[in-house]
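this is a predicted model, with the sequence first.
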Amino acid sequence: MSILTYEFMQHALLAGFICAIICPAAGLFITLRRLSLLADALSHICLAGVAAGLLAGFSPLFTAGAFAVGGALGLEMLREKYRHHAELAIAIMLSAGMAVGAILLSWGQGLNANVMSYLFGSIITISMSDLKLMLLFSLPVLMLIYFFWDQLFFITFDEENARLTGLPVRTLNIAFTSLTALTVAAAIRLVGILLVSSLMVLPVASAMQLAGSFRQAMFQSVLFAQISVLAGLLFSFHFNLAPGGTIILCAISMLLGTLYIKHNRSKSKSNITTKQA
């Protein structure tokens, strides 16, 4: 029987398609800026948002997005204070997110069961309203990358010179970090709070092994993410596995594959050079 006959799998595949575009698209920029842990910090802030939503009776995905954007703004303020120690700002916000989340969860009685699906992802609980929110969160991210591609590229590789040329670096940083927060919030329903940063980083790490340019890295990152999500959802459906963990294991397998290919390429080039010499 086709998995598409199940409504929850239709929702899961659509959610996976959306997340496999926006996660590596944002992840490529933060990885090259050596801010890979940014997604981890924002995901922990999302935990506080999910807990607040469950306590208040609002959509946890919506409150997670709101908390994540607020945390992103706070993080950018701290990065300005600790300009040469960006990892310190990330560590502070990660700790704050975990602390607030733990306190809010301790107030709620019986919330732990509901929180589990947000921590590790759950394909059977993705609703049409979740899909609409994911799409709502995704569009601004893609629009920012599309319309400010050159500026973001410049800032990614040379932020100081970008400032000197008059680019509104601070504004673009705030906008990008806030939209990265929305990316994290959009993906937590699929892969979970604890694993969302992996979906943003692992496909990028795979693409960096094979790509010859920035644009190729972007295309390949999205391609690797799509394959990982599709394979992960299929395996999780047929073998009754946790979807988030299965998707990430597929992404890790692809990374190992690209490392092997890169190693063989380097070995072949070395052998050719040796023979020519």
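Noted; the coordinates are in hand.

switch to C-alpha atoms for all contacts and neighbour counts from now on
OK.

roughly how far is stretch 135-150 from the heart of the chain?
Its chain's average C-alpha position is 14 Å from that of stretch 135-150, according to CA atoms, centre = their mean, to the nearest Å.

and the contacts of that stretch?
When contacts are defined by CA atoms under 8 Å, 6 or more residues apart in numbering, stretch 135-150 is touched by residues Ile18, Ile22, Ala26, Leu152, Phe176, Leu179, Thr180, Leu182, Thr183, Ala185, Ala186.

now do the buried residues in it.
Across stretch 135-150, burial judged by 16 or more other CA atoms under 10 Å covers Leu135, Phe137, Ser138, Pro140, Val141, Leu142, Ile145.

name the next helix or strand downstream of whichever strand or helix holds the first one, please.
In other words, Leu135. Per DSSP states H and E, Leu135 falls inside helix 128-147. Sequence order places helix 149-157 as the next helix or strand after helix 128-147, per DSSP H and E.

what angle sits between that next one and helix 128-147?
Per axes from the mean of the first three to the mean of the last three CA atoms, to 10 degrees, the angle that helix 149-157 makes with helix 128-147 is 90 degrees.

okay, buried residues for helix 149-157 please.
Under the neighbour-count criterion of 16+ other CA under 10 Å, helix 149-157 has Gln151, Leu152, Phe153, Phe154, Ile155, Thr156 buried.

take a look at this one as well, against the first:
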Amino acid sequence: MINQLIAYMQYPFVRYALIVGILIALCSSLLGVTLVLKRFSFIGDGLSHVAFGAMAVAAVAGITNDMLIIMPVTIISAILLLRTGSNARIKGDAAVAMISVGALAIGYLLMNVFSTSSNVSGDVCTTLFGSTSILTLSELEVWVCIILSVIVVFAFIFFYNKIFSVTFDENFARATGTKVSVYNLIIAVIIAVIIVLAMNLVGSLLISALVIFPALSAMRVFKSFKSVTICSACLSVICAALGIIISIITPKGTPVGSTIVAVDIVVFFVFWLIGFIREKVR
């Protein structure tokens, strides 16, 4: 198996897939802790459905570079979702559900009514659950992912203290002079970029797993925000790399996105067991 993996690593598309997968997993995990603590765990799910709807519109309109529609629409939706606080008439979880279901339904409707493909069901399934597109990345797409990932990581590190304060207590942060709305906007933009990048890796329906599972796994063992974030990032990177490798080296091949999520689930149960044992020992 090791020899087989070494042989596969000679191909550029395998190296590209590993680079992009690891970067996307890293970026997803950084804000996963923040979203879980802010009770916005399903925002990734909602935004991924919005991205699916935007992708359907781009396909119907015949736009080859669908990123021109998907990215701005997803960013605007992320801003709207994160601004639905406790004073909003529609609470955050309800807003996520409305936008998620609405975008998914409209996207599927458009793809059926204005179909330009002979296999609409296959196209929809591929978009929702991921495809082999992660294994057919061009060098340009890899560089775009690297640049956007570097920006996301730099923004998180640079605004780490502010993100920490906004995550735990917005009212206290506002009282100390922190511009909460500005940092919520930064969080929203970062999340939207991550969602758009992750669609090629795991598909629209599985994006939430990249955000939620590493954070929840780390929370079972660690307690401080910094340690949970670091552990979450390490776990996410390891799970993504393992998932891609397993998908490639298995004889019949497995879906990349589903395999990564399956590895995340196994790791979560391992960390849950570790946390359970530690609590019993105490």
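That came through, no problem. Since the model is a prediction, treat every value here as computed from it, not as a measurement.

rewinding a little: any idea which of the buried residues of stretch 135-150 of the first structure is closest to His238 of the first structure?
Nearest to His238 of the first structure among those: Leu135, at 26.9 Å, using CA to CA.

aligned partner of the closest one in the second structure?
Counting by TM-score structural alignment, Leu135 of the first structure lines up with Ile146 in the second structure.

give me the element the counterpart of Met98 of the second structure in the first structure is part of.
By TM-score structural alignment, Met98 of the second structure lines up with Ile92 in the first structure. In this structure, Ile92 of the first structure is located in helix 86-107 according to DSSP H and E.

list the contacts of that helix.
Outside helix 86-107 of the first structure, the residues that touch it by CA under 8 Å, 6+ apart are 35, 37-38, 40-42, 44-49, 51-52, 55, 71, 74-75, 78-79, 82, 111-112.

and the helix ranked longest in the first structure, what does it pack against?
Counting residues, the longest helix found in the first structure (DSSP state H) is helix 243-276. Here helix 243-276 of the first structure touches helix 112-120, helix 169-191, helix 196-210, helix 214-239, going by 3 or more CA pairs under 8 Å, 6 or more residues apart in numbering; DSSP states H and E.

do you know which of those helices lies nearest Gln10 of the first structure?
Ranking those by proximity to Gln10 of the first structure (CA to CA) places helix 214-239 first, at 10.8 Å.

so which of the helices and strands packed on helix 243-276 of the first structure comes closest to Phe8 of the first structure?
Closest among those, using CA to CA: helix 214-239, at 10.6 Å.

helices or strands up against the closest one?
With contacts taken as 3+ CA pairs under 8 Å, 6+ apart, helix 214-239 of the first structure sits against helix 7-32, helix 196-210, helix 243-276.

report the inter-axis angle for the last one versus helix 112-120.
By that I understand helix 243-276 of the first structure. 20 degrees.

name the residues of helix 243-276 of the first structure that come out as buried.
Neighbour counts over helix 243-276 of the first structure (16+ other CA under 10 Å) mark 243-252, 254-255, 258-259 as buried.

any chance of those residues in TSV, with distance to Thr273 of the first structure too?
TSV is the format used below for the buried residues of helix 243-276 of the first structure (distance: CA to CA, whole Å):
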residue	distance to Thr273 of the first structure
Pro243	45
Gly244	44
Gly245	42
Thr246	41
Ile247	39
Ile248	37
Leu249	36
Cys250	35
Ala251	33
Ile252	32
Met254	29
Leu255	27
Thr258	22
Leu259	21
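
which of the residues you listed sits closest to Val222 of the first structure?
Taking CA to CA as the measure, Val222 of the first structure lies nearest Ala251 of the buried residues of helix 243-276 of the first structure, at 11.5 Å.

which one in the second structure is aligned with the closest one?
Match for Ala251 of the first structure (TM-score structural alignment): Asp264.
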